[in-house]
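Colleague: below is the sequence, then the predicted model.
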Amino acid sequence: MKVVMINGQNHKGSTYHIGKILCEKITQENEITEFFLPKDLNHFCTGCLACIQDESKCPFYNQKKVIMDAMEEAEILILTTPTYCMAPSAPMKAFIDLFYQYWIPHRPRKSMFLKKAIVVSTAAGAGMSKAIEPVKRTLKYWGVPNVYTYALGIQAGNWEEVSEKNKIKIEKDMKRLSEKVKDSKVKQPSLYIKFMFNLMVKAKQKEDYFSDESKHWKEQGWLDSKKPWR
């Protein structure tokens, strides 16, 4: 079972360690591909809109393609972000911005409608749910139907300072979560996502066939009643 873990910070802190424990309970080490932000994508979106016309025109396309190719091959995506100021880390937010062309209104990827994903966030105190929400929203708009979350206030500044009691709790939580994710079937998209997709079908049908986004939808067969989900 292939897993891609995208870490919202370079250092291997508490959030990273929890994500890694989860990965290793889901699959074998040789089936895990890891990316670290900003090391593996050290850019902010410039708002040039080049990706809307042609995704390969993005000035950061080569780095983005490596990550997207890995995500497309994976069955499960794990996105981890520490909580900074009750929000995701700046590198994770930059990642979200740089991949917005894959949202349903633009160039969604068929594979995303068939995946499972988990978002993990920790904080010394509070704010984890606020850090998770933008990441979860992005996964939803990519079309991912199974999105799970794990948030924990660890009352510590780093992994070494996390109490033994909390580490035992994390081990148990990750065992339960890994089993839940592995045993679950890929769901149908929510009614909202289906509504959004069908709304965009109508919008793309009205656009010129040669408009870049409409062409993408036409090539997928989505303008001819095909759906990206089973």
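Modeller: Cool, the structure landed. Model, not experiment: these values are computed from the prediction. Numbering: from 1, shown residues only.

Colleague: hey, let's count contacts and neighbours off CA atoms from now on
Modeller: Noted.

Colleague: now the helices for the chain?
Modeller: 14-26, 50-53, 61-73, 90-98, 128-142, 164-183, 191-206, 212-220 (DSSP state H).

Colleague: ok, and what's touching the fourth one?
Modeller: Under the criterion Cα atoms under 8 Å, 6 or more residues apart in numbering, residues 7-9, 37-38, 41-45, 64, 81, 135, 138 lie in contact with helix 90-98.

Colleague: use this one as the comparison:
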Amino acid sequence: MNRSIKIVGVISSSHHNGNSATLAREALKGAAEEGAQVTEIYLPKQRVEFCTGCLKCLEGKCPFSDDFETLRKLVYEADGIIFSSPTFATAPNAIMKNFIDRLGMYERFTSSLGGKYIVGIATAGHTGAKKVAMGLTCLARDGIFKRGYVSGILGINIGSDRVVNDAGKLMLARNLGKKITRDIKTYNKYPFQNLIGRWINCLFVRPHFYKVILKNKDGSMKAVYNNLSQRGLIQLDVLWRS
């Protein structure tokens, strides 16, 4: 692969040098060591308004004038994305939840993260880190029209310790950054990943979405239809037969 591989790290820890942030940066270092061009998005320093669920994004016009569109462009232009969050009550923190919400229904209907490689990283005081790490990958992995590929997850229940003092855990994160880069280089498609979910999607979910998009392609889902058409993921004759 001659072109530069782009990997973005999306970090939501409210502590700049928090445990999950530290692991994400180690993963980015590993990606850089494999030759990737890496970019960090530190969400607490960005102005991202809370999603109100207006669904105007499906028409291609989010009403907020904040930093989100710039951040989304960085994410959508990347080949790989590393999401990291601390665990709050076995879920990502509010900053990450809001970012995912802002990707939200537009992402759900367009699968714009499809074809990208994803890593989820989370830390917890006692429990839930692996669940959160996996959850961070699901929006891409479960793409309706095109799936993303999960290169791996890292969920660490760290207690009151500081991960920066644990060389072994730092190495796990760095190796994960190397792995996502190698996956991109080799076009690793993970053919057996999420087979049941993909089967359900093919038989039930995607046909339903086809019909909804066709019905609203000149109105509330014009931006969705145009996105899918430009990427060759939806065709009018297929829609009519659905």
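Modeller: Received it, and whenever you're ready, just let me know what you need. Since this is a predicted model, take the numbers as computed values, not measurements.

Colleague: just give the TM-score of the two.
Modeller: TM-score of the superposed chains, computed with TM-score structural alignment, normalised by the length of the first structure, equals 0.79; 215 aligned residues with a Cα RMSD of 2.8 Å.

Colleague: so can I have a markdown table of the helices of the first structure showing distance to residue 158 of the first structure?
Modeller: As requested, the helices of the first structure are exported to a markdown table (distance: least, Cα to Cα, whole Å):
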| stretch | distance to residue 158 of the first structure |
| --- | --- |
| helix 14-26 | 6 |
| helix 50-53 | 38 |
| helix 61-73 | 27 |
| helix 90-98 | 19 |
| helix 128-142 | 15 |
| helix 164-183 | 12 |
| helix 191-206 | 38 |
| helix 212-220 | 44 |
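
Colleague: any chance of JSON lines for those helices, columns mean neighbour count and distance to residue 152 of the first structure?
Modeller: Putting the helices of the first structure into JSON lines (neighbours: other Cα atoms under 10 Å; distance: least, Cα to Cα, whole Å) gives the following:
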{"stretch": "helix 14-26", "mean neighbour count": "22", "distance to residue 152 of the first structure": "9"}
{"stretch": "helix 50-53", "mean neighbour count": "16", "distance to residue 152 of the first structure": "36"}
{"stretch": "helix 61-73", "mean neighbour count": "15", "distance to residue 152 of the first structure": "25"}
{"stretch": "helix 90-98", "mean neighbour count": "20", "distance to residue 152 of the first structure": "18"}
{"stretch": "helix 128-142", "mean neighbour count": "21", "distance to residue 152 of the first structure": "7"}
{"stretch": "helix 164-183", "mean neighbour count": "14", "distance to residue 152 of the first structure": "9"}
{"stretch": "helix 191-206", "mean neighbour count": "15", "distance to residue 152 of the first structure": "28"}
{"stretch": "helix 212-220", "mean neighbour count": "18", "distance to residue 152 of the first structure": "40"}
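
Colleague: quick one: contacts for residue 23 of the first structure?
Modeller: 3, 5, 32, 78, 178.

Colleague: measure residue 173 of the second structure to residue 179 of the second structure for me?
Modeller: Using Cα to Cα, to the nearest Å, residue 173 of the second structure is found at 10 Å from residue 179 of the second structure.

Colleague: same question for residue 36 of the second structure.
Modeller: Following Cα to Cα, the distance that separates residue 36 of the second structure from residue 179 of the second structure is 11 Å.

Colleague: residue 217 of the first structure contacts residue 107, doesn't it?
Modeller: Yes: look at residue 217 of the first structure against residue 107 with Cα atoms under 8 Å: they come within range, at 7.4 Å.
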